[in-house]
Structures are given as structure tokens and as C-alpha cells.
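Enquirer: Turn this into a model:
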Amino acid sequence: MSELQQVMALRACGFIVFRRLGQPTPPPDNIEYLLLQTSYGEHHWTPPKGHVDPGEDDLTTALRETREEAGLGEEHLHVLDGFFQELRYEVQGRPKEVLYWLAELRDPKMAVTLSAEHRDYRWAKLEDACSLARYKDLQDTLRAAQQFLDTQQGKH
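Expert: Take a look at the predicted model:
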């Protein structure tokens, strides 16, 4: 990619937001992922994410977009150390990169409040989330998140 293309690349940041349901469900079956359905285009399902504003750092963007799109702010989320995914693909002939961190919803009963950008949301277990996600790179990211959480579970 040329320097000009890199400057022209679209950049977005967001969170793979998950919640742990109460017992007696054993891990990893107690983990659900948040996906939002866009109100535009093909109405695809995606985690909360959005474009970086000028002068804004990536993590701040992820937090801002998650608050704007799902009504979940920094006070509602616990960002996990050690998980970071970078996706690269093309949108309408332009390169795009999306950065994802992993965040747990502190209160699993917390309500999601959608912005006008989305028309629906769903909490879904891994395989259902992958079916909704449709794109292989996002499915791989969700599976990587699950694998990371499974590894973390073994450390407790």
C-alpha cells in the first residue's frame, strides 16, 4: 500500500462487547456477544465501532462509538488487557482497517440503547454471533475472543 493509500485508508475502532450470564451454565456457554444491526445498506450485524475523529486516539474512539451506538460507556465496560485484533479489507475500492478490543459488560442486565445508525441488537452465543456476522474476518475475530476468554478462564 502506498503512503497516499495509507493516508486515504478508512480507520475504525470498536469493542467486541460480551457479557457472562449467571450460573449454572458453565463457561464458555455463559458468554454472549453484542452485535448491532445497521439501519443502512444490507443491514449487516457488527460490534459497535466507528471512524476515528481527527486528534482522537483509537481507544477513545472505541469508547465513544460504543457509547453512541449502544449506550454503553466506560463506566459500564471492563476492557480486558491482552486482546487486540486488527482487520483489513476494502470498502468501495478503498482500504479500511478496523481495530477491536475486548470489553466485558459489568452488569449483564444492562440495557442497550441503540442510535439511529442501528435498527436492532442481539446478544448471541459464539456460533449464533458468527452466523449473524457473515464476514469471515469478523467471525475469526469473535472466535479469537472466545479462545482468549477460554484461556483466561483457565487462569482463575
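Enquirer: rest of the way, CA atoms for contacts and neighbours
Expert: Noted.
Enquirer: Report the distance from the lengthiest helix in the chain to the chain centre.
Expert: Looking across the chain with DSSP state H, the single longest helix is helix 136-154. How far helix 136-154 lies from its chain's middle: 12 Å, per C-alpha atoms, centre = their mean, to the nearest Å.
Enquirer: Another sequence for comparison is provided below:
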Amino acid sequence: MDHVIALRACGFQPPPDNIEILLLQTSYGEHHWTPPRGHVDPGEDDLTTALRETHEEAGLGKDHLRMVDGFLQRLHYPVRGKDKEVLYMVAELCDLNTRVILSEEHQDYRWAKLKEACELAKYQDLQDTLTAAQRYIETDGKQ
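Expert: As a prediction, the model looks like this:
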């Protein structure tokens, strides 16, 4: 399983036009754009993995993030003949001045509003997940 913390929102209950999504561009393969994510280490729970991977890939640790409770989206798709599951969660960046520090796995990053994030993400299931996450934030979890 992969896990991710995908969104940055400006303020505790941000207006929809201030929501930005963190996407990282891989430095390998097709150079695709995704939120931070990675494989679960033995003994880790989902949240621990999401926080660790976000810190490793973007330099954003648990001191930089505030979890948005209640949103969890699962994606399933084949990779090299095997089923892959990715869990997406949502967190807000506590301090908007916090810098993203990329790992060697990525060559670029972007904080993007939903329309641009969906254009960069390209895959329909990820676009649907980003849209659902934004809707969840906009409605304060009351969908």
C-alpha cells in the first residue's frame, strides 16, 4: 500500500479559492505528478506511513501538518502485473511559509489549485480523488 497526505489548505476552514494541492514530479520514468506517497514499512500504520513518506519526499513532517479527520480515499490499479492500493488522506500545512524540500526521487513540486492539479495528475482516478478531497474540505466534511 502507498499512503499520502495530499492537500494544503490556507487556514483552519479555508475558502475554496485558497485550497492548494501539493504535487511532486518524479525524477524517473514518465516524470508523472502525484502527491507525496510511498510504501508501508513493516509494523507501520497508515498515518505513520503517510507522515514518514511526506517528510522523506517533501520535507514536511508532523510538526508542519495538521490532519483533516474523516477523509480517506482508496485507489486500486495494476502495476507491472500486480494490484496496487494507494490510500489518500488530507492534511493542512500549519505555516504557509514552510518550504518544501524534495528528495532525490523528485525533480519538481507545485502547490496547485484543483484545476491545475488535475491537469498535472492526468489519471482520472487521481483527479477524482483530488476533487473529492477538495469537496470534503469545502463542506467541512458534510458531503
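Enquirer: Once they're superposed, what TM-score comes out?
Expert: Here the TM-score for the pair of chains, by TM-score structural alignment, normalised by the length of structure 2, is 0.93; 140 aligned residues with a C-alpha RMSD of 1.5 Å.
Enquirer: quick one on the thing from earlier: tell me which residues of the longest helix of structure 1 come out buried.
Expert: L138, Q139, T141, L142, R143, A145, Q146, L149 (16 or more other C-alpha atoms under 10 Å).
Enquirer: what's the spacing between the residue lying closest to L102 of structure 2 once chain neighbours are set aside and E105 of structure 2?
Expert: Nearest non-adjacent residue to L102 of structure 2, counting by C-alpha to C-alpha, 6 or more residues apart in numbering: A58, 4.8 Å away. Separation of A58 of structure 2 from E105 of structure 2 (C-alpha to C-alpha, to the nearest Å): 10 Å.
Enquirer: how about the strands in structure 1?
Expert: Along structure 1, the segments classed as strands by DSSP state E run 10-20, 31-38, 45-46, 49-51, 77-91, 94-105, 118-124.
Enquirer: any idea how far A116 of structure 1 is from T38 of structure 1?
Expert: Counting by C-alpha to C-alpha - A116 of structure 1 and T38 of structure 1 are separated by 9 Å.
Enquirer: Tell me which of those two has more neighbours.
Expert: Legend: neighbour count by other C-alpha atoms under 10 Å for A116 of structure 1 and T38, higher for T38 (18 against 11).
Enquirer: how about that one, what's its match in structure 2?
Expert: In structure 2, the residue matched to T38 of structure 1 (TM-score structural alignment) is T26.
Enquirer: go on, P54 of structure 1?
Expert: By TM-score structural alignment, P54 of structure 1 lines up with P42.
Enquirer: can you count the residues close to that match?
Expert: 7.
Enquirer: residues touching the counterpart of Q73 of structure 2 in structure 1, list them.
Expert: Aligned by TM-score structural alignment, Q73 of structure 2 pairs with Q85 of structure 1. With contact set as C-alpha atoms under 8 Å, 6 or more residues apart in numbering, Q85 of structure 1 has these partners: L99, Y100, W101, T141.
Enquirer: D125 of structure 2 is in contact with Y77, isn't it?
Expert: No - counting by C-alpha atoms under 8 Å, D125 of structure 2 stays clear of Y77, with 9.4 Å between them.
Enquirer: ok so, going back, just checking, what packs against the longest helix of structure 1?
Expert: Identification of packing neighbours for helix 136-154 of structure 1 by 3 or more C-alpha pairs under 8 Å, 6 or more residues apart in numbering; DSSP states H and E yields strand 77-91, helix 126-133.
Enquirer: So which of the ones you listed is nearest Q153 of structure 1?
Expert: strand 77-91 (12.7 Å; C-alpha to C-alpha).
Enquirer: what's the mean distance for the closest one versus structure 2?
Expert: With mean C-alpha distance after the TM-score superposition for structure 1, strand 77-91 of structure 1 departs from structure 2 by a mean of 0.5 Å once superposed.
Enquirer: Now do that strand against helix 136-154, angle only.
Expert: 160 degrees (axes from the mean of the first three to the mean of the last three C-alpha atoms, to 10 degrees).
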